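give me coordinates for this.
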Amino acid sequence: MSDKRSGFKKQMDRSIDYAAVLEQIAGYAAFSRSVAMIRNAMPLETVQLAREQLDFVQEGMEYVRLGKDLSMGGVTDIEPFLDSASKSIVLLPGELNAIALFLSAVRRAVQAFEEEREPRLAEYAATMDPCDKLRKKIEAMIDLGGDIKEDATPTLYGRTQALRQAKADLSVFARGYTKQHATRLMDTTTTTIQGRLCVLAKTPEKNSFGGMIHGTSQSGMATYVEPREFVVRNNKIQSLALEIEEEKRRICRELTAQVAASALALGSDLETMTFLDTVMARAKWANRYDGCVPKFQTRDHSFRFAHARHPLIDEQKVVANTYASQKDQFCLMISGPNMGGKTVTLKTIGLFVVLAHAGFPVLAHDAMLPWYTSMWFDIGDDQSIENNLSTFSSHMSKIARICQAANEHTFILLDEIGNGTDPLEGASLASAILAYLIDCQSTIVTSTHYDQVKEFGKADLHTLVSSVEFDVETLRPTYRYLPGISGGSFAFAIASQLQLEPAIIAHARTLKEENMKESQKALERLEIEQKEVMKKQERFDVLIQNAHRIQKEAEAEKQKWIGKRETLEAEYEHELEAMLDEKREEARAILAKMKNHPEVKVHEQIESLHAINDLAPEQKEEKAAKETFAVGDYVHIDSLNAHGEILEIRKKQATVLTNGMKVNVKTNVLTKMKRPNVPKTAPKPRLERVTKRFPLELNLIGMRVEEGLNALDRYLDQAIVHKAISVRIIHGMGTGKLRKAVWDDLRKRNTVKSFESAGPNEGGLGATIVTLK
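Below is the predicted model of the structure:
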């Protein structure tokens, strides 16, 4: 940031609490880089850039309002790791894991937004490269704790297993060794010195073990000895450990090289994720405090901040006000008693102007303002001992620079203009300065308590005089903004409440009357009338606020009922599915009864089929309405898992010929299908009539394996008797056990010529077509 911009940032931080508000917004950001970007935010160069960012924030606010959240879990600033990788500095496992976590967040962000609802955010997020290959490679080798996995490579896995086995072998050997030499040892336990297993030998016996001596106990009675039998095994363990570390370093080098190769894409992803996080932080802040996205207009000087609230004032205590000026009002003048809220009003307006120009939302119900190319602030006491400047001199020095730079695109904030010197001279100077700035057509927001300045404002067509309200009964400011009314000092009321002699107050009033001009008296009478109008306006504003609150509550209630409706629909679907399962079980029971009792008459079978059809619920009316049927159509009967040809249709009922039987069913359980291509035979007329009465398919669904095989055995015997050429066995897909058992049984039968899975329109893998000899 240049010195000029840095100085302007400091001026805003000091004058309008800009830094404190940015810090509040930064609290909603997910990681350090986006936090820093928010803290350093400055007004943008052009209105196009500001509008573009505010459009992103608008979509973000809608995204948050719907209860969604852009997951930034695991995102960190990976720029230092990318710099290291680009310089061939090997990254540590934890740093590589941070990159993998970052890429996981990138992948989530790419899929987070809907193109129809959040087109800008969706398009912006789609520009990122999730680098899936790199992420998967890192995840395959490094765990979430930032450690290299044992099975990251076959080499690492083999050496890790070898190390574990070597340690186990040494441990077993050491237990036997210590038992064998217990008389020369202080203790039969072992210990590890610098990664090497040792025994605790009696000091006089220390040289009898060979090997290496690693130290002596404090008492001198025991010595840490690595026996010669341990040396080779310890060397092997340390050698394996070194090989493992070298393999881990090689893995890190390999992954670092891949990170370096993808550094450009990763850097771009980081910039995009940072911007998305700042957008969502701004959106969350605005949503939390009921803010809005400001709009820019370039027609005139008018601005409006409706129901504005300063972010740093307790939301339970802050007083919302509407600040506005018309197109020909270049100056907004605010008056009122000291400590009455004038400075807060100035700071709120100035803060909202800067936030809008920096692409941030504001805490208001609605906001509209012009685009300014420069902004100036003169708030507070800038007395300088170093430069020998008094408060007045400091203000005048700054105002001189403002006047030199002022033009029609300048926004100026002046607190207590002309203060700090002789009241008459100060008021005269203030009026002259304001007149000059108004001639420049700058937008000026100022405060004053000088009557002469207020009179100037009342007389000037381009100035709106307003005030902040003061309660004379409680002697406290209400912080309510009163446009069009200049505020008094309330000195007499305050003196009366503080028990000053009534005679003194009366004398003071007389002196005031004598010194007041007729114009001032007329202004006072006008302000009394204006206050009456304001009371009516306030009642109207209360109604507007209540309407806004009711609207928000209604929207929240709507969302609640939408959620309840979705829950009820899900529960209904679940209950419907459960009911269908129950009906299917009843259907299977009826079918089983028909199959297990071949002696049942044909008309009784038809009645059973009708009973199955009646079990189907009425949930397919819509399907029936969409699909039409005609006599001759070949259809699948959903409720029976059978198929056949339509012989007759009456309204919503159809007569279908299936398996040699006529069945009356509702059209909402029918689905058109391709007529199966069953090989035609030319049997004798007598046998053909017999075959027609024999069902050409067997349904085993719902049966256990043993039960199904028994039914298959009986059915195939009947098929041979009836001279059937081809039959269809329906076993379903399920776990595949019944299908396997059926195929195993068919392979053993010498009456079966061939068998194969049914076609897509005949049941697919859930059915088998059997050709008999």
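
from here on, contacts and neighbour counts on C-alpha atoms
OK.

secondary structure element holding the closest residue to residue 755 other than its chain neighbours?
Spatial nearest neighbour of residue 755, chain neighbours left out: residue 770 (4.4 Å); criterion: C-alpha to C-alpha, 6 or more residues apart in numbering. Residue 770 belongs to strand 767-772 when assigned by DSSP states H and E.

and that strand, what does it pack onto?
strand 726-730, strand 752-757 (3 or more C-alpha pairs under 8 Å, 6 or more residues apart in numbering; DSSP states H and E).

which residues does residue 358 contact?
Counting by C-alpha atoms under 8 Å, 6 or more residues apart in numbering, residue 358 makes contact with 41-44, 50.

could I get these as TSV with neighbour count and secondary structure?
What follows is the contacts of residue 358, written out as TSV (neighbours: other C-alpha atoms under 10 Å; DSSP: H, G, I helix; E, B strand; the rest coil):
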residue	neighbour count	secondary structure
41	16	coil
42	20	coil
43	22	coil
44	18	coil
50	22	helix
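
second input sequence below; structure requested for side-by-side comparison:
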Amino acid sequence: MNERALRVLEFNKIKEMLKKYTCTQASKDIIDDLRPYNNIYEMEEHLEETKEALQLLSKKGSPPFDGIFDVRGTIKRAGKGFLLMPGQLLKIAAVIRCARKFKEYIKHKEEEESYKVIEDICEGIVPLKTIEDSIFMAIVSDEEISDKASTALYNIRRALKDKNASVRDKVNSFVRTYSQYLQENIYTIRGERYVLPVKSEHKGSVPGLVHDQSSSGATLFIEPMGLVNLNNEIRELMLKEKAEVQRILEELSKEIYDNIDLVENNSKIVWELDFIFTKAKFASELNCICPSVNENGIVDIVEGKHPLIDPNLAVPMNIYLGKDFTSLIITGPNTGGKTVTLKTVGLLHIMAMSGLMIPARENSTVSFFKEIFADIGDEQSIEQSLSTFSSHMTNIVDIMDKADESSLVLFDELGAGTDPTEGAALAVAILENLRKRKVKIVATTHYSELKAYALKSQGVENASVEFDVETLKPTYRLLIGIPGKSNAFEISKRLGLQSYIIEDAKNSISSDNLRFEDLIQNLQEKSIKAGEDARKSEMLKLQVSKIKSDYENKLKRLDSSREKLLIEAQKESKRVIKEAKEEADEILKNIRDLERMGYSSDARRKLEEERRKLKDRLENMEGKLENSKKDKGKVLHEIKLGEEVFLPTLNQKVIILSKPDNKGEVQVQAGIMKISVKAEELRQCDSKSNINKKSVKREAKLNFKSVSSSVDLRGMDSEEATYRTDKYLDEAYMAGLSEVTVIHGKGTGILRKAINDMLKNHPHVKSYNLGGYGEGGSGVTIVIIK
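Okay, the predicted model is just below:
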């Protein structure tokens, strides 16, 4: 794609808007490199990934990008074998965790809709939970290594704690002993050694080593001789601690180095996923849709809006070409929206060709163009001595050289800036040449000659931007099939120009021109209505086709789920019956044991009789289970259309809609569903039978409400926070979230305790724990939902 079109159509502003939704600088760099793709297959795949990401946002809430960082520089250091600092290791672990959680995020049930493109991307993720756990267990924060990092470190720090306690006791004793020689009755630390602040005149009274002196020279910081050995031991332990921390960091850095290819691959996938979900968030914010795509030059944008105009102010635009005509000539008054129409068509195509969804209505269609050329705006150059006309012609010459059948060309005020007669003739010649090459063209003009050219040329269509004569303001609506009417006489009359002047002006215009203007006015309403009706019909046809396809897919999934549920139900029934028999035998065995201890033979006879009854009843149940399909009603010997019969597998009555086919299957109506079943499964309806006539209500609850992956309770009291968390967990459970974050803050810990007490017995909670590094620490609780 040529850079001029991208600049003129302001694609760079769209990329800046995209960057607001990213989580890392790495995805911003991907956006900087974003350009329209070179073939329709890439275009369709990247549009599909954006659509799937939008569906995931709607169904599962925010993706697990919490706490991730741009660690490209750190990974590069690790790949060269450098020692990584605690903060760097934590950031790498956060990215590894994000990659692993994403595989869980995209999981779905077999009968649910899949996310093929994103699943293929995530297929390359290799979970590195061992490394992830090692880092999070060993490192507490950017500056602190956990005591649990190793047994040696734990022992060193415990010994250090004990030594510090001993030296504090000892130094306090020295403070009391030498209090009369001290500036203050306290001890301090210099060079990581405990010292006393001794007055300089009494330095001989406190035997020890001088470590420092105050700026005034009045105080000497002396380490008493009795502390030297203890301080030496503490210093030795501190050196051991430092060495052990160094060893732990080296070990963790080596783990990253040994798996550097996997770490780098996982991180690249995370950046790509961040970019994909950035596109989805952008689409959600602007109410975008995924358009249909073709490479035949067919464009049909329904209620499209320019993405850089305030959605509340932008007027939806319908524009189409490529089927009945390949060139569209737009006329109308200045500030009427002609240039915005050109830019909207061009920018929406560049967005779609870059994998971005577009702000339009469903059933919109865009085409894949190898090139989009735009001659829009005034680019006169003082340095190059180019006038407005010259600068336009320089660009048009380049377009004429390069445009072909797979190009879209946008001309704004073609032929303007020179003599109107010559400019109009030149514009017609340019348009005709490109039309013969089958180039797709949208052009704006003020020349009446171009209106006439569009009327008499095949494959060229007039269009205009509507102007409201009553309010003397443009409506910004695009009317295809109607050339723009000047409305000069009506506007002048409303502005107060005398009638006799307007009449004189009309008399000076030929009758042919006046009839032409009247013809435009008469055709306008009819053409608009016919065009809208045809487009609505086409849209409805597409919607019906899509709905039909969706319901066929749902029916297939329903049939699959039904069979699976029936098989599982039968297995469960067998298991229950088996357990009941075993339990009954165990009870009777225990009773016989009791009988040996004193029951009479009469009691034994009665027990055996009850056992026999129980056994017969269980066997009868098992037999019914095995023959449920055969025993539920009489076999149907004749298939009659419209007859009401019973279908045991659904436990309800159905109506026969067709005769058996070559597979022995018939189509039946079950409630609102039409399904195919084997004819041998159908049974006669018996009014005296004990068939459960109560209809089985089947509901498919689809929760499209977007539920956040976290709830913020800070500032609430315990009662309010508990109520809010309970309500939020219900919503998260219904939305199908597997993991959520409850933000309660650190504070005094009262709110955290109240929330944790409630979570212990909550029916939706599988487990919970305090957040780790990068998740909020003790200020949040991570909840795993059943």
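
fetch the TM-score of the aligned pair.
The TM-score (TM-score structural alignment, normalised by the length of structure 1) is 0.68; 581 aligned residues with a C-alpha RMSD of 3.7 Å.

follow-up on the earlier one: please look at the residue nearest to residue 755 of structure 1 and residue 719 and confirm they touch.
No - using C-alpha atoms under 8 Å, residue 770 of structure 1 is not in contact with residue 719; the gap is 10.7 Å.

identify the contacts common to those two.
Both residue 770 of structure 1 and residue 719 are contacted by residue 727, under the criterion C-alpha under 8 Å, 6+ apart.

after the host helix or strand of residue 493 of structure 1, next one along is what?
Assigned by DSSP H and E, residue 493 of structure 1 falls within helix 491-497. Using DSSP H and E, the helix or strand that follows helix 491-497 of structure 1 in sequence is helix 502-515.

residues touching that following helix, excluding its own?
Here helix 502-515 of structure 1 has contacts from 492, 495-496, using C-alpha under 8 Å, 6+ apart.

scan those residues and report the most crowded one.
residue 492 (17 neighbours; other C-alpha atoms under 10 Å).

which residues does that residue contact?
Contacts of residue 492 of structure 1 (C-alpha under 8 Å, 6+ apart): 505, 509.

for it, give its distance to residue 131 of structure 1.
74 Å (C-alpha to C-alpha, to the nearest Å).

same deal with residue 16 of structure 1?
44 Å.

neighbour count winner among these two?
residue 16 (25 against 18).

that one maps to what in structure 2?
If you follow residue 16 of structure 1 across to structure 2 using TM-score structural alignment, you land on residue 9.

again, but for residue 314 of structure 1
The pairwise alignment with structure 2 assigns residue 314 of structure 1 to residue 310, based on TM-score structural alignment.

same question, residue 409 of structure 1
Aligning on TM-score structural alignment places residue 409 of structure 1 opposite residue 406 in structure 2.

OK, contacts around its match?
Residue 406 of structure 2 touches 295, 297, 368-371, 439-440, counting by C-alpha under 8 Å, 6+ apart.

residue 580 of structure 2 too?
Per C-alpha under 8 Å, 6+ apart, neighbours of residue 580 of structure 2: none.

so the match of residue 314 of structure 1, which of the three states?
coil (DSSP: H, G, I helix; E, B strand; the rest coil).
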